Structures are given as C-alpha cells and as structure tokens.
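Q: only geometry, no sequence info:
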C-alpha cells in the first residue's frame, strides 16, 4: 500500500519539499541499511554453524570410523529438533520481542556447536545435532516474521532476497575458511582440524548473540533511529498490508487451512534441494578430483558466488513485476536441471558448472518462496504460520542427507541421490502453480 503524501521528518506534517514517493523510498532505504546487513551477518553465523559438519565430514568420518549413513542421519537429526520447537519459538518471539529471543537462540547454538569438537561416538553426534536443532529453532522463521513488522508485501521479496544472500555468503566465506582451518590447524594442540573447525566457527555466533541485545529493536515503535514521521509512514503501510491478510480465529481453522499445507509441501521440496547441496557439496567436489581440504573449501565458494548474483536480481524482478509464482518455479526447475546433469559429466570444471547452476536456482527459490505465505498471513497467524510451514518443510533437512547418504552407501556412487533431489525439486515447482496467482501477486 503506497502512502498518499509525504510527511516532514520533524513535524510530521505534509511538505512540498519532498514528494511522497521520494520520502517513502528514503525511509525504506534507511530501514534496509539499519536491519538487513546485521540480520544477514547473524544468519551467516547460524548457517555456518549448521552446515560446517559437511566440511568436518572430510576428516571426521575417517577419524571416528563413521559411515556415510551415520553422517547423513546425524546431519538430518538436526531438523527433528528444529521441527519440534520451531512453532513455539516463533510464538514466544511474537510475545516477548525479537531482541531477547533471537539473542537467546544465537548464544545457545554457539555453545552447542563448539561441543561437537568433543564427539567420539555416533550417539554423541546424534544427540548434539538434535540439540543444535532445538537451539536454533525459530531463528530463520523468526527473522522472516520480524520482516513482516517492517516491510509490506510489495517490498518484502527484495528484502528477503537480501537477507537470504547470507546463505551463499556463508558458502563464500565459510568454504575457504573451513578449508583453511582444517588445513592449517590440523594437529595443533593435538586436535584434529575438524575439531578446530567447530571451536573456531562457534565464536562469531557468541559475539553476534550479545550484539543483538545492543543493536536490534523489537519493532517500528521502539526504533529511536527513526523520526516520528518515518514511524508513522511505516506503521501506516504495515496496517494497510495486514488489513488484506487472513487472520485465523482458532487452532482448528489454522490447521485446516489447505494453503498452509500446500506452502509446506512446496518449501519441503526447496529445502530438500538446498540441503542436498550444502551437506554434500564438499564431498561432490572432492570426488571430482580435488583432494586438499583447502582447495575443496575454495572451490565450494564458486557456486555460492553465482547464487549471490542471482538472488537480488530475481528478488527485484519479482517486486517490480508483482509476479511471485514464476519467480519461484523457474529457479527451481533450473536448479533441478543442474542436479540432474551433474552425474552425467566428469571433471572438476564440468562439476563446478552444474553446481553453480544448481546453487543459483535453489538458493534463489529459498528466498522467493517466502513472498507467498507472508502475502497471505498477518498477526499471530503469521507468527505461527511461518513457523509451521518452515518447520514442516525443514523435515526435508532430515530426509535429504539421510536418504542421499543411504543411497550413496547402497549404490557406491552419488548418481541416485542427485536424481532423487532433482525429481523432488521438479515436483515442488509444479506444486507452485496450485497457488492462486491473485492471492500472492501484489
């Protein structure tokens, strides 16, 4: 909903010096500068602690005598804890405020992530992965909910695309960093490189958890860096946007809403592809002919570099055209093509090309998806609905590494797992067209 007039930053009155569109654009640019880089940094820390097990795997499996199946199951168990605690976490965030709750999440998972350095048995690995999921539950959906407090539907796809750029950034920074830590610190203090990986990469989340308490605001009203006129504009736009959304009146009505289950099914397919990439990317690159963990880390950055270009371009196009379904389905199909082609080609260069296509498509899909449910839900329904969709869909994070690991052990090669990922992502792209265009294209 566009504001009809501009207001003075000091007096809150209409002014002829700044037209409405300019004032609104400047205000949202100010919000973006204040929130998005910091939230991206936090999510980068979260994602790094979640998926660095994919790099640790390169040394950890041999040291601990774990099979691919044990690794895949442990990687996936994270999402069982995530599933159980995600909806309660988002509801609590909506009640107590984003600042305290997001800080609690980050501090807790940082400590648990560091504890992976002391794993010695499959049971310990499973328990810590489950607890890490419990600790992190609610962070990503909490930030998505937090975005609905600031950005109306028409501006949200771009904002979410910028936020989700933290995922490829985590790959760009985390890949070389993880490879370097495992290469340079191996044997220091009688600790293996993968143990140093968990200890060192937990530190950023500890620092950022404290920073949230000092930097973040719970909403527009408490933001001292905004003028009264800017607050009035933002609040008016959010109120107008929420007036167009559906607010469930009961838990039964909430659970009976078929739209939520359709959204969960679509995002399940996206997440399965996303974690098929992140948990197995280092292994795929190593099998293509790269042995040194340092170079594996460097090469893993390339697919994420492609994704970081694709995300903002697709987000801006979606907002400009007010079209959501094609901007989600097409990147999913592109990604599926990358996964399906990968086992047909050999060599480092060809593998990297396919991985770049797969990464750009699936990570762009992850950000574009959230323009759909956030266009439909408001208030407490948004708090519970976003978390419900995310937690059900994130069960794919359990099934993806578990099934792919099992298929890899069963067949002795990665072809079957990649085909499974590709077919699932195509299925999700087809489900997108069951969402009525008029309900989300705004």
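A: Perfect, thanks for sending it. Just so it is clear, the model here is predicted, and its values are computed rather than measured. Numbers count the residues shown, from 1 in each chain.

Q: can we go C-alpha only for contacts and neighbour counts from here?
A: Fine.

Q: what about residue 323, which SS state?
A: Counting by DSSP: H, G, I helix; E, B strand; the rest coil, the backbone at residue 323 sits in coil.

Q: Report how many residues lie close to it.
A: Residues near residue 323, counting by other C-alpha atoms under 10 Å, number 17.

Q: Quick one: residues contacting the nearest residue to it once chain neighbours are set aside.
A: Nearest non-adjacent residue to residue 323, counting by C-alpha to C-alpha, 6 or more residues apart in numbering: residue 441, 5.0 Å away. Residue 441 is in contact with 322-325, counting by C-alpha atoms under 8 Å, 6 or more residues apart in numbering.

Q: Which one (most neighbours) among those?
A: Using other C-alpha under 10 Å as the neighbour criterion, residue 324 leads the contacts of residue 441 with 26 neighbours.

Q: what comes up buried for stretch 152-167?
A: 152-167 (16 or more other C-alpha atoms under 10 Å).

Q: The structure to be compared is supplied as follows:
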C-alpha cells in the first residue's frame, strides 16, 4: 500500500509539474518572443534604411558603420546597471520602461539629418534598450531550471530570425510603397511604422508580465510550490558572489569573449545582409527584403533543433562549437559566391543558421555557475561586452568597404571571429557548461 501511495504521489506531483510548466511556457514565451521580435526589428532596421538613407543624406559607408555600431556603446555602459535594477525592482515595470523608451527613440531616427544626429540617436537607442535581452535571460532563470533552459531560451531567441523573416519583407515593402507619402522618404516611414509594435507591447507589459512565480495569478498554489522547489534545487550550490567579484571571475570573462565572437557574426549578418544580397545582383528593395527572410527562416529551425538536442543529451560545448564553425564557413563562402544569387543565399543561410543556433546553448552557461544578483551582474556583463561586437563588426565592414569597395575583407574578419569562438568554447570545463 505504501508503495502504491508513493507511486500515486509521484504521479500526482509529475502531473502538477507538467501542468505548471505548460502554463508558464504558454503564458510567458509567446509574449516574450513578440517583445524580442519588436526589439530586434527596431535595433537592426537601420540595415534596410541604409538602402535609401545613405544616398538621401549623403552618408558614407564609414558613417553608416559607425552609426549602426555606436548603438552598442550606449548599450555597453548601461547594460549591467539595468540588469541589476531589474533584479531589484522587478521585471514588469523595468521591461516596460525599456520598451517604451526605445520605441520613442527608434521613431525619432526619422528626424536625422546629419552624421552627428545619427550617432546621437543611435547611442541613446542603445542606452534605452540596455538590459532587455539579458533581463529576459535572467527572468527565465526565475521560472525554468537548467534542464529546460536551452529550449526556453530558444523559444525566446527565435525572435531574432523571426524578426528577419517578417521584418525583411515588411521593411522592403515600406521602402517601396511609402516613399514620397506625406513628403517623407521610405526610410523615414520605416522607422516610424516599425516603432509602433514596441510601444504597444511596452504598455501591455505593465499589465501582463508577472515579476516571478509567486506573483503569477494564473498558477495554483500547488503549481507555484512545485516550480519554486525546482528553482531552489537548481540554484543549490551555485555561487551568490558579490557583484564586484563577478568582474574578477575568469570564467565570466572567458564567456564574455566567446559571446563577443558570436556577436561579430550576428551583427555582420544583421546589418549587412540586405547589402550582401543586393551585391549578389538583386536590385529591387522589395526583392531584397523577401530574400532576407530565407536565411532567418533556416535559423528558426536550427535554433530549435540544436537547443532540443543540447537539452536532451546534456552536451553543450560541441553543439556550440559545431554551430559556430558552420556559421564561419557559411559567411566565408558567401563572399566566394558573392555574384551568384542562389549559392550566395545558400551560404548566407548556413551562416545565419549556425550563428543563431549558438545563442540558446550559450546562455545556459552563466546561470550554471551563478545565481541571484551575481547571475544578474554576470549576464549583464557578458551581454554588454559581447555586444560591443555590434560596434566593432559593422564599423570594420563599413570601413573596409570604403577602402576596398567590397564587403569581403570584413566578412573574412567576422568568419575568423566565429572560428575563435568555437575554439574557446571547447576550452570551457566540460562539467561546468554541460550541466
């Protein structure tokens, strides 16, 4: 009888746990995904605006590259403070604040006339958005233990490729259809229209997003208890170091360098994919927009597949390294086949799919060694340093294009960074990153 009772108790507990995670996933992940689509669209739509903006404003490739990248200088300085504040004041208000302010500043880009104005508004946009991505990564650790986290990260982070799938055709259509409307150019309408979803979602966040498990009114008490127990067990034995000691942690710095290499690839693709497709022989802005959806669509499947495989096997170093090397090869061959549209698209699809597949796997690593406020600081630090690649990558590519009249040399640098990231990932302690 005791054995049966024990079995029934375990079965009941399993059912409660399954129901609780199903509720949490369905309530949180679709909404967070939509927020990230809006965020990423506002961050990189300057890559499409570039197709008209440079000639309209007489900006050089160097000016564009610096302006696209200076976003990440503001991002760098305010990332860690933003994540620490979110941990202290709660996700609901802080994420809403981030989204509303970046929507306003993204729309304000339509008023830019000079390089200085372009640099200024991009810097402020980085300040406004600082903390969103690492904040959500940290927020997911409040709900899901390590064994589930790669998949949850993937469901959130596929916002990046989906933003490309939806944003490419949308941006191309806006540039083609709205030029001259109300006396504005297409790129001005682009910044205005694509800021609206972020503003709306920011307001909704204030009413929709719970700060944590205990604040979720849609969970029953037994469901809350199971989720809280799992998080407590997951964080047992992890460091709760001081924030200052996080910055002296060699493992955290290594993760930051690895992530920097990843972001070299991401922003090389994000800011220059429309340019690379146009250079392969595609002339229409609408056609460029439609074709950019292909690499990002491939990345949706690669992210979900790699994340599921990593969680199922418990192996994360080689999943990361192989995806990173595949991205490096794809980006390299996109230059080799730069004048052949089908082969260039195939290479760019491999590059995007490999690069984006690294992200859900990577973001299980910081929370494997730290918890609480120290995890907030570590995630913010890694993300801020890594995202400096968003300044370096477009700046290098833009400068090299002005010098050589080609993006090839810049893409070689990006490919080399992805190879370095793969090598460094394999130097991570197996027991640490495989969880």
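A: Ah, there it is. Quantities reported herein were computed from a predicted structural model and do not represent experimental measurements.

Q: about what we covered before: aligned partner of the residue nearest to residue 323 of the first structure in the second structure?
A: By TM-score structural alignment, residue 441 of the first structure lines up with residue 434 in the second structure.

Q: quick one: the helices in the stretch 301-442 of the first structure?
A: Ranges of helices in the stretch 301-442 of the first structure, per DSSP state H, counting those that start in this stretch, are 325-341, 348-369, 373-376, 379-393, 396-411, 415-432, 437-440.

Q: Relative to residue 179 of the first structure, which of those is closest?
A: Closest of the helices of the stretch 301-442 of the first structure to residue 179 of the first structure is helix 348-369, at 17.0 Å (criterion: C-alpha to C-alpha).

Q: and for the helix or strand where residue 50 of the second structure lies, what span of the first structure is it aligned with?
A: Using DSSP states H and E, residue 50 of the second structure maps to helix 46-57. Using TM-score structural alignment, helix 46-57 of the second structure lines up with residues 53-64 of the first structure.

Q: and that stretch, how far from the second structure on average?
A: Taken against the second structure, stretch 53-64 of the first structure registers an average deviation of 0.2 Å after superposition, with mean C-alpha distance after the TM-score superposition for the first structure.

Q: For that stretch, list every residue counted as buried.
A: Applying 16+ other C-alpha under 10 Å to stretch 53-64 of the first structure flags 53-60 as buried.

Q: in the longest helix along the first structure, what's buried?
A: The longest helix of the first structure (DSSP state H) is helix 20-51. For helix 20-51 of the first structure, a neighbour-count test (16+ other C-alpha under 10 Å) marks 20, 23-24, 27-28, 31-32, 35-36, 38-51 as buried.

Q: isn't residue 74 of the second structure right up against residue 123?
A: Yes: contact criterion C-alpha atoms under 8 Å: residue 74 of the second structure and residue 123 qualify, at 5.1 Å.

Q: Pull the contacting residues for residue 227 of the second structure.
A: 17, 20-21, 143-144, 213.

Q: what kind of secondary structure is the counterpart of it in the first structure in?
A: With TM-score structural alignment defining the correspondence, residue 227 of the second structure maps onto residue 234 in the first structure. Judged by three-state DSSP, the three-state class of residue 234 of the first structure is helix.

Q: quick revisit: just put the contacts of residue 441 of the first structure in JSON lines and tack on distance to residue 336 of the first structure.
A: Below are the contacts of residue 441 of the first structure laid out as JSON lines (distance: C-alpha to C-alpha, whole Å):
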{"residue": "322", "distance to residue 336 of the first structure": "25"}
{"residue": "323", "distance to residue 336 of the first structure": "21"}
{"residue": "324", "distance to residue 336 of the first structure": "19"}
{"residue": "325", "distance to residue 336 of the first structure": "17"}
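
Q: Of these, which is the nearest to residue 144 of the first structure?
A: Ranked by distance to residue 144 of the first structure (C-alpha to C-alpha), the contacts of residue 441 of the first structure are led by residue 324 at 16.8 Å.

Q: Now do the contacts for the closest one.
A: By C-alpha under 8 Å, 6+ apart, the contact list for residue 324 of the first structure reads 318, 368, 371-372, 437, 440-441.

Q: same check, this time on residue 136 of the second structure
A: Contacts of residue 136 of the second structure (C-alpha under 8 Å, 6+ apart): residue 32.

Q: my guess is it is in a helix, correct?
A: Yes: Residue 136 of the second structure forms part of a helix when assessed by three-state DSSP.

Q: Please pull up the equivalent of it in the first structure.
A: By TM-score structural alignment, residue 136 of the second structure lines up with residue 143.

Q: try residue 161 of the second structure
A: Residue 161 of the second structure maps onto residue 168 in the first structure, by TM-score structural alignment.

Q: what about residue 286 of the first structure, distance to residue 95 of the first structure?
A: Residue 286 of the first structure sits 46 Å away from residue 95 of the first structure, taking C-alpha to C-alpha, to the nearest Å as the criterion.

Q: So between the two, which is more surrounded?
A: Remark: of residue 286 of the first structure and residue 95, residue 286 carries more neighbours, 19 against 11, as counted by other C-alpha under 10 Å.

Q: corresponding residue for the more buried one in the second structure?
A: Mapped onto the second structure by TM-score structural alignment, residue 286 of the first structure lines up with residue 278.

Q: same check, this time on residue 375 of the first structure
A: Counting by TM-score structural alignment, residue 375 of the first structure corresponds to residue 368 in the second structure.

Q: Tell me who's in contact with that match.
A: 146, 238, 432-433, 435.

Q: Please apply the same query to residue 57 of the second structure.
A: 113-114.

Q: same deal with residue 125 of the second structure?
A: Residue 125 of the second structure neighbours (C-alpha under 8 Å, 6+ apart): 71, 74, 102, 105-106.

Q: rewinding a little: going by distance to residue 178 of the first structure, which of the buried residues of stretch 53-64 of the first structure wins?
A: residue 55 (6.7 Å).

Q: what's the spacing between the closest one and residue 92 of the first structure?
A: To residue 92 of the first structure, residue 55 of the first structure is 33 Å away according to C-alpha to C-alpha.

Q: Need the nearest residue in space to residue 156 of the second structure, chain neighbours excluded.
A: residue 33 (4.7 Å).

Q: residue in the second structure matching residue 159 of the first structure?
A: In the second structure, residue 159 of the first structure lands on residue 152 (TM-score structural alignment).
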